[in-house]
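Chemist: Mind looking at a prediction? Sequence and model below.
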Amino acid sequence: MLRKRKEVLIVLCTIAIIMMIGIGIVSPILPHYARSFGVNIAMVGLLITGFGVARILVDIPAGRLVEVLGRRPMLIAGPALLGGASFFCALAKTYPQLLFFRFLQGLGSGLYTTAAMVMLADISNVRTRGPMMSFYQGAILIGAGLGPTLGGYIADIWGIRAPFIVYAFMAVFATAWAYFKLPETKSPKTVREICDDISIDESGDARPGATFMGSILKLFEKKEFLLGSLVTFGIFFTRTGTQNQLIPLLGADRLDLSASLIGTVLTVVTIFQFLALLVAGRLSARLPRKILITPGSVALGIGLALVAFSRSYWSLIVSAMVMGTGIGLAGPVISAYVADTLSREEYGIGMGLYRAISDIGFVVGPVMLGWLADRGGFSTPILLNASFVICIACVFHIFARETAR
């Protein structure tokens, strides 16, 4: 049984690497591709926001679908939709077409990510969940790290539309890999559980799925689930708001760094995140979750504060090291913590809602921090981000109970 679970984990990680390489392949050319349609910078940003909004919209329905249809169909449909949308992104003739197909990419990404998190919860227990989540997050980082470099070379050799074509073929491969290699991990429902999903209205007619909203509302009553989701919201808020948006702008405007040096700073964040993931994965099997989550979140906040006060390239590098370490320690363990708070019957809806809350941070971060930076410079929004993350860590540590001892 353990060997089978490890095989499923390896397949999920392989697909994650392929998917993240694909996302990374298009990231360096996406702004330039959008500008080729004659749009302004705000419309370029809308392509990223639209992708995130699509994920938010599909996260919770995907959680429901994995319970009704199973994990495997969603893990096949997600990459398939991504592949088709990527192909049509390459063929787009107008900006609205490109925006629409980017939205479809977000839907495919949301389907896959939610189903993958649920399957990881299925094949793990309290002792193995932390290491498995860390291993999976490490695979995501590997793919994300390889993608941008490949995308730049592909665009230089074959043109600016080529990365989307390559992404489409990679998604097709991921779809086939999921189809042939992934088993179904959803437990068959008992007659009683199926009946619980059907309520009777006043006319006496059965209404399937009437408990869907009730299941969501029940999750909002779980303090530990909400606190864990809030920590992840803060991490996603930071990744897109400060890490991917304000740090590059600060490096260019305040420190006059070249694009390559800014890229090096972001790479340092990823490297230290990966190293911390390895440590967190090993420790999470033996230590309580909060011992890793709280220090990791505080370290992230300290790293952000150091970014705000950076006045040289090397001080920014040190800040990136601290940030990456914090994200790596807290990120995968908080996912395991949230899964711990759910019963097996709640995995689908629970992980869908968890992903939706995370993706709200993904979308809100760049908009809010960018707006603040336009009005008060870089230091104020980054320090507010740091304070927010540290406050969340303190609230989590004080009020959340431990789920693994």
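Modeler: Structure's in. What do you need? Bear in mind that the values here come from a model prediction, so they are computed numbers and not experimental data.
Chemist: Every contact and neighbour count from this point should use C-alpha atoms.
Modeler: Will do.
Chemist: check contacts around Ala356.
Modeler: Arg55, Ile56, Leu57, Asp59, Ile60 (CA atoms under 8 Å, 6 or more residues apart in numbering).
Chemist: Looking at those, which is nearest Val363?
Modeler: Nearest to Val363, judged by CA to CA, of the contacts of Ala356 is Ile56 at 8.9 Å.
Chemist: For Leu292, see how far away Ala339 is.
Modeler: Remark: distance between Ala339 and Leu292 (CA to CA, to the nearest Å) = 16 Å.
Chemist: Look at those two and report which has more neighbours.
Modeler: Ala339 (29 against 22; other CA atoms under 10 Å).
Chemist: doesn't the more buried one fall inside a helix?
Modeler: Yes. Assigned with DSSP: H, G, I helix; E, B strand; the rest coil, Ala339 falls within a helix.
Chemist: State the helix or strand in which the closest residue to it other than its chain neighbours lies.
Modeler: Distance criterion CA to CA, 6 or more residues apart in numbering; nearest residue to Ala339, sequence neighbours excluded, is Ala121 at 6.3 Å. Using DSSP states H and E, Ala121 falls within helix 95-123.
Chemist: buried set for that helix?
Modeler: Buried positions in helix 95-123, judged by neighbour count with 16 or more other CA atoms under 10 Å: 95, 98-123.
Chemist: And for stretch 31-46?
Modeler: Pro31, Tyr33, Ala34, Met43, Val44.
Chemist: Would you mind confirming that Ile18 is in contact with Gly143?
Modeler: Yes. Counting by CA atoms under 8 Å, Ile18 does reach Gly143; the two are 6.4 Å apart.
Chemist: would you say Pro183 is within a strand?
Modeler: No. Applying three-state DSSP, one finds Pro183 to be coil, outside a strand.
Chemist: quick one: contacts for it?
Modeler: Contacts of Pro183 by CA under 8 Å, 6+ apart are Val8, Arg72.
Chemist: ok, it to Leu306 distance?
Modeler: Taking CA to CA as the measure, Pro183 falls 46 Å from Leu306.
Chemist: And for Val364?
Modeler: Distance check for Val364 against Leu306: by CA to CA, it reads 22 Å.
Chemist: Below is an additional structure, to be compared with the one above:
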Amino acid sequence: MKRLLPLRSAGSRADDGAPPMPGEIRVLIGSAFVIAIGFGIVSPVLPAYARSFDVGVAAASAVVSIFAFFRLAFAPAGGALVTRLGERPVYLTGLLVVAASSLATAFAQDYTQLLVLRGVGGIGSTMFTVSAMALLVRLAPPTIRGRVSSAYASSFLLGGMVGPLLGGALAGFGLRLPFVVYAAALVVAAAVVWLRLQEATPVATGPGDTAAPPPMRLGEAWAHPAYRGALASAFANGWCNFGVRVAVVPQFAVAVHDGTWVAGVALALAALGTAAILPRGGRMTDGLGRRPTVMLGLAVTALGLGLIGWSGSLAALLVLSVFSGVGAGFVNPAQQATVSDVVGNDRSGGSVLSVFQMAQDAGAIAGPVIVGVVADRAGYGWAFTVTGLVAALALLPWLSAPETRPAPAGEVAAG
């Protein structure tokens, strides 16, 4: 087996005595920031670009949805590829697939081409998402998995906040330019990962290669109550924070407060709430435990989004937006660390991780559709109440789930 070559820098050891964050993970975190900026660049212009092909609102929305649909549909194949080929080649291939898709999108000649090319991008997105998770699982020291997960999530969040600002500025030079810039950003990220991780991660060369870690079967993970809890919270997290927050909260803000600026401020405050709490959520995950942290996050999410539809004042809307964002900051690192604990550093978790990602994507796709139907028939108050109930129901599997956090060396010695 190839030896992992550490890329650690001096002074990288945490002040609390925790092991240092491996340099390989720092490279992945930096790459995630670049990827998120690129995705954010195209997000604000994609609907307008689709409308430029003389299609309606529904067709323009389908261009956004098909990316998530193909992510969900290709997730099982992505997990199988990680198990068979290894994390690094699948990660790099996924980045290049999305880059090629984005570049081709910039030169799409009609709506059908645009729709197909965005779907192909969703396939590549699944490839690098699942393989990145697999790398984080295998490379992160068990006692800092929460902090690693929060750092990785923070890089995506911050990149996603910077990207739309750049995208709006680039759109002034034409709706096609942001897609070219996105493609270039992905090529840069792929080049950095290829150079810095070329010998840092073992790559299987064949079925008998001992460099390939043994795969964990999905049935093994499913037998663990904590994994089932993580699937429930992933679905709720996708429904609440990647679906309803992005698609329904802005519509509610505009409908009630009659101003598109309110929608932007509400989303920005939710993102700030998540960004502010993610580091603390990571430390709580590693210190207090995965189970109490994710349960706290689900409870906060349920209250914040469950009540937001009944908020009559602008101040209440904005406060609840921040509050619900805080919930996401607790949920994300805790559930990711739980899945990492279940898989372990010495196993390949391609299929296990792909199903976890599928649960989150399924929630993100189903949430806005179902909540939108409820809003049309019963009003926004009941629509967001349903969202709160989804987060609350996700707590139930965690009530019987064991804590998976490895005991620090000091606790083991004391015990």
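Modeler: Perfect, I can see it now. Given the structure is predicted, the values throughout are model-derived calculations rather than measurements.
Chemist: Just give the TM-score of the two.
Modeler: The TM-score (TM-score structural alignment, normalised by the length of structure 1) is 0.90; 387 aligned residues with a CA RMSD of 2.3 Å.
Chemist: quick one on the thing from earlier: the helix holding Ala121 of structure 1 vs structure 2, average distance?
Modeler: Helix 95-123 of structure 1, aligned to structure 2 and superposed, deviates on average by 0.6 Å (mean CA distance after the TM-score superposition for structure 1).
Chemist: Structure 2: matching residues for that helix?
Modeler: Using TM-score structural alignment, helix 95-123 of structure 1 corresponds to residues 111-139 of structure 2.
Chemist: Then stretch 166-182 of structure 1?
Modeler: Going by TM-score structural alignment, stretch 166-182 of structure 1 sits over residues 181-197 in structure 2.
Chemist: any chance you could map the strands in structure 1?
Modeler: Counting by DSSP state E, structure 1 has strands at residues 198-200, 206-208.
Chemist: among those, which is nearest Gly377 of structure 1?
Modeler: Among these, strand 206-208 sits nearest to Gly377 of structure 1 (CA to CA), with 52.5 Å.
Chemist: Check which helices and strands that closest one sits against.
Modeler: strand 198-200 (3 or more CA pairs under 8 Å, 6 or more residues apart in numbering; DSSP states H and E).
Chemist: now with 10 Å?
Modeler: helix 191-196, strand 198-200 (3 or more CA pairs under 10 Å, 6 or more residues apart in numbering; DSSP states H and E).
Chemist: could these go into JSON lines alongside distance to Phe173 of structure 1 and mean neighbour count?
Modeler: Listed next are those as JSON lines, based on distance: least, CA to CA, whole Å; neighbours: other CA atoms under 10 Å:
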{"stretch": "helix 191-196", "distance to Phe173 of structure 1": "35", "mean neighbour count": "11"}
{"stretch": "strand 198-200", "distance to Phe173 of structure 1": "38", "mean neighbour count": "14"}
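Chemist: Would you mind giving the ones you listed as TSV with distance to Pro332 of structure 1 added?
Modeler: Formatted as TSV, these follow (distance: least, CA to CA, whole Å):
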stretch	distance to Pro332 of structure 1
helix 191-196	31
strand 198-200	35
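Chemist: related to what we said a few turns ago, higher neighbour count, Val364 and Leu306 of structure 1?
Modeler: For Val364 of structure 1 and Leu306, the more surrounded residue by other CA under 10 Å is Leu306, and the numbers stand at 23 against 20.
Chemist: Quick one: map the more buried one onto structure 2.
Modeler: That one, Leu306 of structure 1, aligns with Leu307 by TM-score structural alignment.
Chemist: Thr93 of structure 2 touches Met127, doesn't it?
Modeler: Yes. The pair Thr93 of structure 2 / Met127 is scored as a contact, 7.5 Å apart, by CA atoms under 10 Å.
Chemist: What is the burial count for the corresponding residue of structure 2 for Val231 of structure 1?
Modeler: Counting by TM-score structural alignment, Val231 of structure 1 corresponds to Ser233 in structure 2. Residues lying near Ser233 of structure 2 (other CA under 10 Å) number 33.
Chemist: ok, now which ones touch Ser233 of structure 2?
Modeler: Neighbouring residues of Ser233 of structure 2 by CA atoms under 10 Å, 6 or more residues apart in numbering: 227, 239, 294-295, 297-298, 331-332, 334-335, 356, 359-360, 363, 390-398.
Chemist: any idea how far it lies from Ala375 of structure 2?
Modeler: In this view, Ser233 of structure 2 and Ala375 of structure 2 are 23 Å apart by CA to CA.
Chemist: Ok, Arg84 of structure 2 next?
Modeler: Arg84 of structure 2 sits 45 Å away from Ala375 of structure 2, going by CA to CA.
Chemist: And Ile308 of structure 2, by the same measure?
Modeler: 13 Å.
Chemist: just Gly38 of structure 2 next, same as before
Modeler: Gly38 of structure 2 is 32 Å from Ala375 of structure 2, by CA to CA.
Chemist: Could you check which of these two has the larger neighbour count?
Modeler: Comparing Gly38 of structure 2 with Ala375 by neighbour count (other CA under 10 Å), the higher total belongs to Gly38, at 29 against 19.
Chemist: still on that earlier bit, quick one, which of the strands of structure 1 is nearest to Ser343 of structure 1?
Modeler: strand 198-200 (19.4 Å).
Chemist: Which residue range of structure 2 does stretch 359-371 of structure 1 align onto?
Modeler: Counting by TM-score structural alignment, stretch 359-371 of structure 1 sits on residues 361-373 of structure 2.
Chemist: Return the distance of the matching stretch from the chain's centre.
Modeler: Averaging C-alpha positions (CA atoms, centre = their mean, to the nearest Å) puts stretch 361-373 of structure 2 16 Å from its chain's average.
Chemist: Give me the mean distance between that stretch and structure 1.
Modeler: So stretch 361-373 of structure 2 averages 1.5 Å relative to structure 1 (mean CA distance after the TM-score superposition for structure 1).
Chemist: Tell me where the stretch 201-350 of structure 2 has helices.
Modeler: Assigned by DSSP state H, counting those that start in this stretch, the stretch 201-350 of structure 2 shows helices spanning 218-222, 225-237, 245-247, 249-257, 260-287, 290-308, 314-343, 350-378.
Chemist: The first one against structure 1, how far on average?
Modeler: Average distance, helix 218-222 of structure 2 versus aligned residues of structure 1 after superposition (mean CA distance after the TM-score superposition for structure 1): 3.6 Å.
Chemist: now the longest one
Modeler: Following the fit onto structure 1, the mean deviation recorded for helix 314-343 of structure 2 is 0.9 Å by mean CA distance after the TM-score superposition for structure 1.
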